[in-house]
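Colleague: Following is a predicted model, sequence given first.
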Amino acid sequence: MLKAENLSFSYGSFSLEDVSIEVKEGEILSLLGPNGAGKSTLLKLMFGILRPHKGEVLVDGHNVLELPVNERAKKIGFVPQKHHPAFAFRAIDFVLLGAAPEIGLFGAPTRKHRKRAYKLLRMFGLEKYAGRPYTSLSGGQMQLLLIARALMMDPRYLLLDEPINHLDLRNAILVMKKIQQLAKNGVGVVMVLHDPNMAALFSDRVSIMKDGRILQTGTPEEILRCEVLECAYETKFLVVDDPVRVVVPQVV
C-alpha cells in the first residue's frame, strides 16, 4: 500500500494541511479539484520530490524519504504534469532513461534494460517508433512514452499528474485504457484529473481537494454528486445516471 499520512506542507501563501490518502495495488485513485487545490503538490510529496513539514508517506510500510533513490524507483513511478524536451532522443533511448536510478551516472544500459524497454514499447503499441525521435510523436503517443519510462523499474505504484491534459478525446481514451490495464495487472495508480467524467469511467475511488485539503474520498458514485462538486468548484452541476454517471456544469 502507498499511504500519505497527515501531510502538511506550505510555500508562499499556499498550504496543504493534514492530508491523508492511500491506494492499494491494482486500484485507481483519482484526484479532482480546482486549480491550486494542491493536487500536484500532493503527488510530489508522495514521490519524495518535496519533503512534508509534518506527516509521512509510506510505501509498503517504508518511509519514502528514507529509501535510496533506486529502491524508491522500484516501488513508485512518477509522470509529471509538464515535460520539456531537452534533446531529441530516440523513443527507445527515452524509455531507457527510466532505468537511470539503477544504471547510475556513468553506467550503460544492459541487455536486460533494453529488453525491458522494448517490452514496454510493445505494451503501448509504440514498438514501430523505437528508432524515431520521440519529439516527433503525437501528444497521445508522447504521454504513453512518458508512462513507459516511469515503468522501466517495474514499480508497484504509479503517480500521474494530469496524464490526459491537452489530449483530444481519442488519445485521452487511449491513455486512460492503458492506465486501466496497468491497474488490472496489479499497479496501484494515483492520478490527477480535471474531467469528472473520466474519473467516473476509470476510477475505483476519487478524492476531491480544495484549498490544500481533501474534502471527501469515496467511490465515484459517492463523490461525483452535485453537493460535493459544487462545494469544491463553486459552480452548479447537473449529474445524470443514464446509463452511466455523467457530470455536466450548469452554464445558465
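Modeller: Thanks, I have it.
Colleague: Only C-alpha atoms from now on, for both contacts and neighbour counts.
Modeller: OK.
Colleague: quick one: the strands in this structure?
Modeller: Along the chain, counting by DSSP state E, strands occupy 2-11, 14-23, 28-32, 54-59, 62-63, 76-79, 157-161, 188-192, 205-210, 213-218, 237-241, 245-249.
Colleague: Next, the angle from the first one to strand 157-161.
Modeller: Angle, strand 2-11 to strand 157-161, by axes from the mean of the first three to the mean of the last three Cα atoms, to 10 degrees: 40 degrees.
Colleague: Starting from residue 30, give me the distance back to the spatially most central residue of the chain.
Modeller: The residue lying closest to the centre of the chain (Cα atoms, centre = their mean) is residue 160, at 1.3 Å. In this view, residue 160 and residue 30 are 9 Å apart by Cα to Cα, to the nearest Å.
Colleague: The structure to be compared is supplied as follows:
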Amino acid sequence: MRGLWAEEVSYSYGDFRIDGVNLKVNPGELVALIGPNGAGKSTLLKLIYGTLKPYKGRVLVDGRDIHRLSPGERAKLLGFVPQNHVPTFPFKVLDFVLLGATPELGPFGTPGKKHRGKARELLKTFGLDSYAEKPYTSLSGGQIRLLLTARALMTSPRYLLLDEPTSELDLKNALLVLQTVKKLAREGVGVLLVIHDPNLAYLFADRLVLMRDGRIIAQGKPDEVFDEMLLSEAYGIELELIDCSGETVLRPRLEV
C-alpha cells in the first residue's frame, strides 16, 4: 500500500490540540499545507515525520507504522527539511550535504565517489556549488534553507516533508526550490510542504490542505480550496480572488 497516511491523528500540548486529522500524500503528488499562524501546520508535519507521537491515531508510510521504523529506515523513506536550524559545527558546505547520506552509510560509513558526486550535483542544482569548500556557518539564512533541502535529498527519499522551505528566500530562490520539488513530484516522490504564501501554493501544488485551529477545514484541488469566503474565514481577514493575466491571485480586499 503506497502512500504516506495520517489516520485520525490527535495531539495536544498546553491548550492547543491537533484533533482527528486525516491526510494522505500519494507518490508523485505535491501537497501544500496552508493556513494562518498557529493553525498546527508545523506540528502536523512533525507528527507525520515521527518527531512527535500522537496520543491517538497513527501515521503509515507505505503501510508501515512510522514509529515502528528505526531512525535509519525512516530516513531512507522520508526526507525532512525543518523550519528552524541553528548552525553548530562549521562543516564545509559539501560535507554538510554529505551528512544526509548517513542513513545509507551507517554511523561508521565513509561517503564514496558516488555520494560526493551526488552531493555536488545537488549543490549545483541549488546554486551553491561555488561554496562547496566554505564553512556552511558563513552562509546566509536563505542559503542555509537551500542547503537543508539539498541534504534531505541525499538518500533519494520516497517522500519529502518541508516546513516553510521558502522562508528567508528571495523570489528567485523560492521559485527554484518549488520548481525543484515539483520536478521531484513528477518523478514519483510524494511531497508535503508547509507554506505561508497561498498564491505560491496555488501555483505549484496538486492539492491544497487548509488548516485552522488544529483541524483540516478543507482539502482538494487548488481551484476547489481557493474560495473567497472559505479563505477569508480561515485567515480572519477579508480576501478576494482576482484574475491576473489568466492566473487566479488571492489578495486582501482593499478599499482605496
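Modeller: Looks like it came in fine. What you see is a predicted model, and the numbers here were worked out from it, not measured in a lab.
Colleague: Report the TM-score for the pair.
Modeller: TM-score for the superposed chains, counting by TM-score structural alignment, normalised by the length of the first structure: 0.94, backed by 252 aligned residues with a Cα RMSD of 1.6 Å.
Colleague: To which residue of the second structure is the residue nearest to the centre of the first structure aligned?
Modeller: Here residue 160 of the first structure is matched to residue 162 in the second structure, going by TM-score structural alignment.
Colleague: In contact with its match, which residues?
Modeller: Residues near residue 162 of the second structure by Cα atoms under 8 Å, 6 or more residues apart in numbering: 80, 81, 82, 83, 191, 192, 193, 194.
Colleague: Quickly note the distance from it to residue 16 of the second structure.
Modeller: Distance, residue 162 of the second structure to residue 16 of the second structure, by Cα to Cα: 22 Å.
Colleague: repeat for residue 175 of the second structure
Modeller: Where residue 16 of the second structure is concerned, residue 175 of the second structure sits at a distance of 33 Å (Cα to Cα).
Colleague: ok, how many other residues are close to residue 82 of the second structure?
Modeller: 18 (other Cα atoms under 10 Å).
Colleague: If you could redo that for residue 213 of the first structure, that was the one I meant.
Modeller: So residue 213 of the first structure, with other Cα under 10 Å, has 20 neighbours.
Colleague: And it? What does it align with in the second structure?
Modeller: Matched by TM-score structural alignment, residue 213 of the first structure corresponds to residue 215 in the second structure.
Colleague: Not counting its neighbours along the chain, what's nearest residue 174 of the first structure?
Modeller: With sequence-adjacent residues excluded and distances taken as Cα to Cα, 6 or more residues apart in numbering, residue 174 of the first structure is closest to residue 140, at 7.6 Å.
Colleague: same deal with residue 60 of the first structure?
Modeller: Using Cα to Cα, 6+ apart, the closest residue to residue 60 of the first structure is residue 1 (5.1 Å).
Colleague: does the one you found really touch residue 26, like I thought?
Modeller: No - contact status for residue 1 of the first structure versus residue 26: not in contact, 10.0 Å apart, counting by Cα atoms under 8 Å.
Colleague: all helices of the stretch 1-150 of the second structure, in order?
Modeller: According to DSSP state H, counting those that start in this stretch, the stretch 1-150 of the second structure carries its helices in the segments 41-49, 71-77, 93-98, 102-105, 113-125, 141-152.
Colleague: Can you tell me which of those helices is nearest to residue 207 of the second structure?
Modeller: Minimum separation from residue 207 of the second structure across the helices of the stretch 1-150 of the second structure (Cα to Cα) falls at helix 41-49, 15.0 Å.
Colleague: Mean per-residue distance, the closest one versus the first structure.
Modeller: Helix 41-49 of the second structure, aligned to the first structure and superposed, deviates on average by 0.5 Å (mean Cα distance after the TM-score superposition for the first structure).
Colleague: That helix corresponds to what range in the first structure?
Modeller: With TM-score structural alignment as the criterion, helix 41-49 of the second structure aligns to 39-47.
Colleague: about what we covered before: can the helices of the stretch 1-150 of the second structure go into CSV with extra columns for distance to residue 229 of the second structure?
Modeller: Conversion of the helices of the stretch 1-150 of the second structure to CSV gives the following (distance: least, Cα to Cα, whole Å):
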stretch, distance to residue 229 of the second structure
helix 41-49, 21
helix 71-77, 38
helix 93-98, 43
helix 102-105, 45
helix 113-125, 39
helix 141-152, 34
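Colleague: Need the residues that contact the longest helix along the second structure.
Modeller: Identified as the longest helix of the second structure according to DSSP state H is helix 171-186. Helix 171-186 of the second structure is touched from outside by 27, 28, 29, 30, 126, 146, 165, 166, 167, 191, 204, 205, with contacts defined as Cα under 8 Å, 6+ apart.
Colleague: Which residue in the first structure aligns with residue 90 of the second structure?
Modeller: Going residue by residue (TM-score structural alignment), residue 90 of the second structure aligns to residue 88.
Colleague: show me what contacts its match?
Modeller: Contacts of residue 88 of the first structure by Cα under 8 Å, 6+ apart are 133, 134, 135.
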